[in-house]
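A.B. asks: quick one: sequence and predicted model below, then my questions.
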Amino acid sequence: MLFSLSSSWCLAKNQPLAKVVPSVVAQTKATATFSEYLNQEKEHLTRAISEAKLFIPPKNEQEYKAKTEEVTSILKMTQIKINNFEGFLEQLNQEQSALGQRLKHLQQLPVVKEGLTVEERVAKVEALITINKENIQTINEDINLAKEFNTTLEDKINQLEFWYENYLLEQRLLTIKSTKAKLNQELAKLYREIPTTTSPDVKNKALQRKATAVVLPNNADYEARLLVNNQHIAIIQFQLNTLATEKKIIRADLMHLKNPDNKTLQVVTDLYKDALNQYAKIEKSLKQIDAILNNQTPAVKSLELKKSIHTLQLLINEHLQKISEHKQTVLQNLNDFQSQLKQMISSRQTLAEYNIGSWPIIMKKIAAIPGMLYKYVKILSLKVYDSYTWLTPVAVVFFWTVFGAISIAFFLLNRFLRSLRGNKERSRLAGYLYEGAIILIERNVIYLWATSILLFVFYITHISFANYQLVVKLIAVWFIFRIFILIARLVLLESITDASGKDVKLYYRLKWLLLLGGWTTSLMTIGNLLPLSPLLQDIFNRLFMLFMLTVSLVAWKSREVIRYLIWPLVTNKKKYIHNAVSILITLIPITIFSTAVIGLAGFINLAWTMSQYQANALIVLVAYILARGLLFDALELFSEWMISTLRNGWLWIEVFLKPVDRIIRTGLIIISCIILGKLYGLSTDSIIVVGLENVAKYPIVNIPGIHVTVASTIAFFILLASFIWAARWTREFCYRWLFRGTKDAGIRNSLSVFSQYAVVLVGSVVTLHVLGFDFSGMSMIIGGLAVGMGFGLRDFASNIVGGIMLLIERPVREGDLVTIGEHEGRVAHIGIRCMRVSSWDNMEVLIPNAETFNKPFTNWTHQDGIVRTVIPIKVSRADDPVIVQQLILDVLATTPEIVSDPPAQVFLKKIDAALVEFEARYFVDVQIHTRIEVQSKVLFAITEQFKAANIKPPIEPIAVELKEKNEVPARIAAPTK
């Protein structure tokens, strides 16, 4: 057809324009012939355009070249034809102008001239002008059709080029496949040729292994041969990995050829980055193998083995050169793809096409969309019907059997979901999610059934996914927005009752907004999958951005209302749910608003890219919150089970569940960051990662034996915090669980402290090594520090040793009442260097351990807390001692703070001329009461008893000395009452 069309065009090509146009103007028959020619060309062009749009791929490379030459020649002839038509048009326009001038001239002439009236001449010229206008219009249509045909031919050339590139890539894949098969055969051969040096008489495998173990250490040739064989196997494995990487790159190129859009470019860029990483790893491994072979070559004496090693090194160098070339090509293509991606993202679609003249065309194209959808559904239905009619009877029976099974399964699922629902009040996040999921599935069972049946019909009739892709995506859009509306109904109408009616208003506002969003999303999906004009696609994309802008404004305006309505659901929850709700209520509107504004400004690709990154961040955040909530509920249920079932459930919670909870939270944060980095495309060769690696490797301290970098410092602080927490946990774990069978609390505490110190010691060595301290190279420095400690830090070392001995011998424990030198109080803490004693004046006294260990001290509560108190009591000589003793005993017996065992005692200690002195002895549990407190209470009670019995205190004898000059002083004793 293309050759026939080109031959028909040669007619106009061989007719000079100077001869054709005068004949058209001079004679009506010639004019009619020219018009017929133009109409015939119009029909030929229309038919040629329809046939050119049908693409039949070539069968081989020769057919591709023939078709390419054919289309290229027709394209050149089409361009010549366009030039001829433009020449026709230019001369017809000139002739039209000349006819207009002639018409004006005839209208100014007399009525009769040279046998013809002016009216006849004017009518003839007007007829020629009308025919000329029709010819001009036809030529314009032919020019437009020729240009359209030219564009169609260019598209066909692009399709042929795409086919050829795809053909070349497939040929490369076939080459890779054959090369891979050869390498696998060689690999299997190498595995079979692993050398053995056992005796031929040894047949038993166990004896063979034993003989090999004896012979191998003394057989250098065997070891060298085995090394060469293993390295050859490794090289082939790396060659296979290289082929797999090349295959991945080819797949990426095929993806880009089929759909060179923004999303595909991002995927291709990520694949190219991954390929570069694979090439770098393979190159590093091959260089290591080459270094191993270089080191082993001098020890090899066999010429054959040296030759094999040399061959392997040549193979490695050849493979390294190929990898280097591949890396350069991949890097260049990656830079090109990144430039295209940046250009595509930064491109802005202006509003220049949206003018008054274009709106009728836009409305006409929009009105044609229902017809296109009807045609699409009709064609798809006919394909399904035709495929169904070609099914075998067995396939038809299988189809209706599966149809019935699916229907019964969904019916039973609906009954089962109804039985699961109950009026049980939920108090945990998992309960709310469980009930919400059941309700959503139950209310969409009929639609899920219809969707399943539809997909099964497409599957059984062998309809390709490209044919029903639009149907699947529209169903997905419908399901998504329906679920959003149902969630809004569950949250705002069925779960919360607000007296002010704000929940109802917000629900209907969201409902109509989501309905609008569903329509805009559907139009955008139709615009991307149906062959619509780019102008309509841009309109639908901007409508979706406008919907997102509306959603962001409504969400921002209603954020306080949403928080107020949702807050009753999370009143009894933990703090992380409150924080999560506050973050999401604020973050989601800002994210959507920024994306919508950028999209409405014309940066559609940038908006979609930003929305993808923002959606990834929000998805990871929501997933982290849900995972954290579910894990918290699981740990809470587990803790309740422990308390109700185990004997020491609270101990298990403190020792195991709380550390597990902290580890899980840290792990969730790390996993979330890793997933987010993967979604953002961070790899080892990305600019951010490379920059962070350079910063992390920056040396802070670099001296012999100490090499501290930024990364080692960060790792040091992380490990330090981990070991501090581990030391505390180890002490609690050992005291509460590991040594719980130890009866002596002092020994139990000492063992726990020693376990803590062991973790601290290990942590100190590990953290310092991670920080950059090389202990093997610091032996001289450590020896010097040891000598310095022996002289200058002798007291410090003595205190350390004293603290350790205190923990071992346990002469004092925390909580004991001690008197050390001039200090008395309760022991608050026993450290590795000093002891902290809380005095009675509420002061903390730090006493070095050496003072406690080397000098005597008093521990009032070493065995128990029973301490004796002695109070001297003096009365007058005139009082009866027996009565006084009984009164004091009565007071001591009625004081509740005084223990009964050992019993209190009152002794007569002294009798002189003026007074009688008693000594009251009693015992007090100082772990419950203080000695001063009880002594004060006893003295007050004795005073009351003495007043009641009229017992008065004694009057001490007074000595008066009179001194005179030159006289011996005389003493006058005061009389005693």
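C.D. replies: Now that the structure is in, tell me what you want to look at.
A.B. asks: C-alpha only now, for contacts and for neighbours.
C.D. replies: Fine.
A.B. asks: is it correct that residue 929 falls within a helix?
C.D. replies: No: with DSSP: H, G, I helix; E, B strand; the rest coil as the criterion, residue 929 is located in coil rather than a helix.
A.B. asks: mind telling me what element the residue lying closest to residue 540 once chain neighbours are set aside is part of?
C.D. replies: Spatial nearest neighbour of residue 540, excluding adjacent residues (C-alpha to C-alpha, 6 or more residues apart in numbering): residue 524 at 5.0 Å. Using DSSP states H and E, residue 524 maps to helix 502-529.
A.B. asks: give me the neighbour count for the residue nearest to residue 540.
C.D. replies: The number of residues packed near residue 524 is 20, by other C-alpha atoms under 10 Å.
A.B. asks: presented hereafter is structure B, for comparison with structure A:
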Amino acid sequence: MRQLLRQSNLNLSTTSFKYLWCFFLPLFLLFFSFSLFSASVKENNATLVEYLAHEKTHLTIAINEIKQKSAPKDEQEYNEKLRQIRTILSMNKAKIESLNSFSENQKKEEVNLNDQLKRLQQMPLANAEVTIQEKVGKIETLLTVNKKTTELIAETLDLAKQYQLLLNDVLNELKLWKANFDLKEKLKSIKAIRAKLNKELNILYENAVSSQDKKQPELTISEQIQYEANLYINNQRIAVIHQKLNALELQKKIIKTNILLLNNLDTKALQSAIDNYREVINQYSAIESSLQTILNSLTNQANLFVEPGLQKSVSLLQNDVKTELKETSNQKLILSKNLEDYQNQLKKQISTRQSLSEYNIDSWAVILNKLIDIPNLFYKYIKTLTIKVYDSYTWLDTFPAIFLWTVLIFILSLFYILNHVLKTLARDKERSRFTGYLYGGILVLLQRNIPHLCFFAMLSFILYFTSISYANSQLLIKLIIVWLTFRVLILIARLILLESISDSSGKDVKLYYRLKWLLLFGGWTTALMTFSHLLPLSILLQDIFNRLFMLFMLTVSLVAWKSKDVIPYLIRPLLKSKKRYFKNAISLLVILVPITLFTTAIIGLIGFVNLAWTMSRYQAYILLVLVGYILVRGLIFDALELFSEWMISSLKNGWLWIEVFLKPIDKILRIVLFLTSVLILFQLFGWYSDSLVVTSLEKVVQYSILNITGIHITVASIIEFLILLAVLVWAAKWTREFCFRWLYKNTKDVGIRHSLSVFTQYAIILLGTFITLHVLGLDFSGMSMILGGLAVGMGFGLRDFASNIVGGIMLLIERPVREGDLITIGEYEGQVAHIGIRSMRVSSWDNTQVLIPNAETFNKPFTNWTHQDGIIRTVIPIKVSRADDPVMIQQLILDVLAIIPEIVPDPPAQVFLKKIDTALIEFEARYFINIQNHNRVEVRSKVLFAITAQFKAAGIQPPIEPITVELKESSSVSLKKQTTEE
């Protein structure tokens, strides 16, 4: 690939060639005469000085003329100019060698004159004193003339070398023009071939349509075969032509890529070319695969054709496909080689270090002059662009001119109205969400940049309407974009640090002014860098401006790192406590941005500018994707928050929809957003399907971890298994609640609703288990014997577990007990908290959770106190003295039971006389309470307290139990005495 980087033109007039031929011949004659007549030094020097002055003038004229640029019009003019330039180059090279030789002779003559002068000065003074002084004066005069001649030779030599460099540039530019010309001619030939192929394609389509129209309804078998064969061959030809057209499009794309590389061979252009070459190679592979399919089809069908004409057509088509396959394979090889060369060039450019050796004392004067000349260059550019716009405007007719002014007035009016609308919308309002802050910030930025945006819109329309090419106006457009960008950054800093936050310590004001001056410096640096890359400035100035921009990045990184703790503190009032993701993102950015900028700036300042630009591009990709992820995540969060508020206020089971629907959707959107961000990064980094990174990931994903009979587990299957397992866990968690609350809400019996919900949950778990295991790599058809063995083992070893499972299913079907029932199983009593597939959880009165296997409910009897309803009878024994009136006692107890609110009136409370003893009377109080609303122990205690208070008020004393005394003697003779005290 040519190493020429810019495209320029050549303008050589015939007058300049005449001048060159005029001074080359006298120069050689002069050198020849100087060698023959060296004795006449003074005369020769005078003649030489006159000639060198004349030569210097001619070289200056030639240099100025060659700078006037004009490209060849055709190939013939190119060949003529190429011949002339090569001739002038060889002659100018000979002149430079002659001037170098003559400069050496002048130095030797100067040495000789100095020696003569030294000898004359060392001679003793005598009668010939006047003669010696005259000789010394003549030698000094000759030395002065020799010095001036040497200086003039050096100046002429510098001009000749500069002219030589310009001639080499012109020669290179001619070669570049020739390369562009050849590529464009190739494009023309491709267009001609494409037109020819399209013509053939249309003919084939017409043949196919006409053959179908002429098809007779009744044909013999041989005629039908003949018709189908012709139709098949015609279709295959159409397919081959389509592939040829695709190949031509790829060649056209490659030629355009090569043209871009001829104009610019920087890292960005090389990366773009590498991406294009990879894409074209992949498309060539697809074309090769399609052609191979067509060839295989033709080979298989060729044996079926008997007619010689059909066989000949198939053979010709096969040869054509083989030729195209060979051409495609050759193109792939060439493109692969070029791709490898471009990759090596890109690596070389990135790893090239620009040293500081050119920045010496002599070069600073040149650099200063070029810096001073930048405003003049910009003025000339603006003047030239203005003249082009004015000339284009003067050529407009009346109606286009009126249309231009009408559109400009419309744009001005539109932005004026937009300014008032934005002022109304951007008034101070209370904002609580991230979307509100983002919306308000965008409105303020637009409103404060309305005049500048209006000017940019009007200027863009003028340039477009006057047909000014983008190549001529891109410098102005890019400078305006740079100005608007840094203005917006300063406005954002002002809005955040001055107008939205008030910090008593003054950190916000200090940080704002620090950022303001830093961004102003960055704006000027970026503008100069853009100016140096788009105008023909020297490589030295481009390197200076690149390093200035790297210095700006270094300063930004240091300021950002110094303020990494200040920034989150200052924007804390803008953040809500629930926006945790936003806080984490800010904390990540304030650390990540300074580090990336610092490393890039240091690498660029060291001299690896191309590497720094490449790194900065990829770092910018990462930061842009990260910021985009944060913004989109904030918008999604606010949208879901608004949706959840609407659900709670509008739907009956809004909280259920939030738990079942919105929260999983939020997690899914997070995963999708993350994967989309990774995919965008892959595309920006150029990691396509054929890249090393993607192929390595594919190998890792397809790596086989376990591969035995009926089990094949890979990394990809594990990832899929984990994803499905997460879905299954979510479904198993919320299916039961969702079915109970919404799906079976019309079922009146709560127990049936509960059973159906549980069965649905178990069905989802069972189905999901089989699916996830199948995705993991377990082939159940190949594992039938293993599963049978496991079933037998479960039948023997897991018998109790299986019986509990069956018991759980039977509990759900028969429903002898439900969640919330009060039961007594053996020594355990409490409320049923949960009925699972293996066990039942009972919450006892001691607030302990008792797990009872389901098989226990079938093997042992149990009591369900609330199977039908929650009304339970409580019996309290009450003993009084026999001296008390039983009827009065009964009435007192009934009065107490009647005033207790927890006791239900139906069935009514009862008091029975249970037993009459010699000393006591025993009553039995029976009442009913709703166990679902009240606690039996609490109600019993309340009843007893009330009865005690009632007895005390009625003067009834507590009964005294009879006492039994038993005496035992050593002789085991016992004497019993019973005493009863009234």
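C.D. replies: Thanks, I have the structure now. What you see is a predicted model, and the numbers here were worked out from it, not measured in a lab.
A.B. asks: which position in structure 2 aligns with the residue nearest to residue 540 of structure 1?
C.D. replies: Counting by TM-score structural alignment, residue 524 of structure 1 corresponds to residue 529 in structure 2.
A.B. asks: surely its match touches residue 550?
C.D. replies: No: contact criterion C-alpha atoms under 8 Å: residue 529 of structure 2 and residue 550 do not qualify, at 10.7 Å.
A.B. asks: distance check, residue 884 of structure 2 against residue 921 of structure 2.
C.D. replies: Distance, residue 884 of structure 2 to residue 921 of structure 2, using C-alpha to C-alpha, to the nearest Å: 9 Å.
A.B. asks: the residue nearest to residue 540 of structure 1 and residue 536 touch, don't they?
C.D. replies: No: applying C-alpha under 8 Å as the test, residue 524 of structure 1 and residue 536 come out as separate, 9.1 Å apart.
A.B. asks: residues contacting the match of residue 524 of structure 1?
C.D. replies: By C-alpha atoms under 8 Å, 6 or more residues apart in numbering, the contact list for residue 529 of structure 2 reads 542, 545, 546, 549.
A.B. asks: go again using 7 Å as the cut-off
C.D. replies: By C-alpha atoms under 7 Å, 6 or more residues apart in numbering, the residues touching residue 529 of structure 2 are 542, 545, 546.
A.B. asks: what about the equivalent of the first one over in structure 1, how many residues close to it?
C.D. replies: Okay, so that is residue 542 of structure 2. Here residue 542 of structure 2 is matched to residue 537 in structure 1, going by TM-score structural alignment. Residue 537 of structure 1 is flanked by 20 other residues according to other C-alpha under 10 Å.
A.B. asks: residue 537 of structure 1 touches residue 526, doesn't it?
C.D. replies: No: taking contacts as C-alpha atoms under 7 Å, residue 537 of structure 1 lies outside contact range of residue 526: 8.7 Å.
A.B. asks: map residue 134 of structure 2 onto structure 1.
C.D. replies: Aligned partner of residue 134 of structure 2 by TM-score structural alignment: residue 120.
A.B. asks: how about residue 55 of structure 2?
C.D. replies: Aligned partner of residue 55 of structure 2 by TM-score structural alignment: residue 41.
A.B. asks: in what helix or strand does that match lie?
C.D. replies: Element membership of residue 41 of structure 1, judged by DSSP H and E, is helix 28-52.
A.B. asks: mean per-residue distance, that helix versus structure 2.
C.D. replies: Once fitted to structure 2, helix 28-52 of structure 1 is off its aligned match by 3.0 Å on average (mean C-alpha distance after the TM-score superposition for structure 1).
A.B. asks: one more: stretch 614-625 of structure 1?
C.D. replies: For stretch 614-625 of structure 1, the mean deviation from structure 2 after alignment is 1.4 Å (mean C-alpha distance after the TM-score superposition for structure 1).
A.B. asks: so where is that stretch in structure 2?
C.D. replies: Aligned by TM-score structural alignment, stretch 614-625 of structure 1 falls on residues 619-630 of structure 2.
A.B. asks: list of residues touching that stretch?
C.D. replies: So stretch 619-630 of structure 2 is in contact with 596, 677, 681, 684, going by C-alpha under 7 Å, 6+ apart.
A.B. asks: just the buried members of those?
C.D. replies: Among the contacts of stretch 619-630 of structure 2, those classed as buried by 16 or more other C-alpha atoms under 10 Å are 596, 677, 681.
A.B. asks: aligned to the last one, what sits in structure 1?
C.D. replies: Aligning on TM-score structural alignment places residue 681 of structure 2 opposite residue 676 in structure 1.
A.B. asks: which secondary structure element contains its match?
C.D. replies: Take DSSP H and E as the rule and residue 676 of structure 1 turns out to sit in helix 658-679.
A.B. asks: if you count contacts, what does that helix end up packed against?
C.D. replies: Secondary-structure packing of helix 658-679 of structure 1 (3 or more C-alpha pairs under 7 Å, 6 or more residues apart in numbering; DSSP states H and E): helix 604-645.
A.B. asks: helix or strand right after the helix it packs on?
C.D. replies: Taking DSSP H and E, what comes next after helix 604-645 of structure 1 is helix 649-652.
A.B. asks: ok now that following helix, how far from the chain's centre?
C.D. replies: 34 Å (C-alpha atoms, centre = their mean, to the nearest Å).
A.B. asks: superpose on structure 2 and give me the mean offset of it.
C.D. replies: Per the superposition on structure 2, helix 649-652 of structure 1 and its aligned residues are separated by 4.1 Å on average (mean C-alpha distance after the TM-score superposition for structure 1).
A.B. asks: elements contacting that helix?
C.D. replies: Using 3+ C-alpha pairs under 7 Å, 6+ apart, the elements in contact with helix 649-652 of structure 1 are helix 604-645.
A.B. asks: now the angle from the helix it packs on to helix 658-679?
C.D. replies: Going by axes from the mean of the first three to the mean of the last three C-alpha atoms, to 10 degrees, helix 604-645 of structure 1 is angled at 170 degrees with respect to helix 658-679.
A.B. asks: and helix 604-645 of structure 1, how far from the chain's centre?
C.D. replies: For helix 604-645 of structure 1, the distance to the chain centre is 11 Å (C-alpha atoms, centre = their mean).
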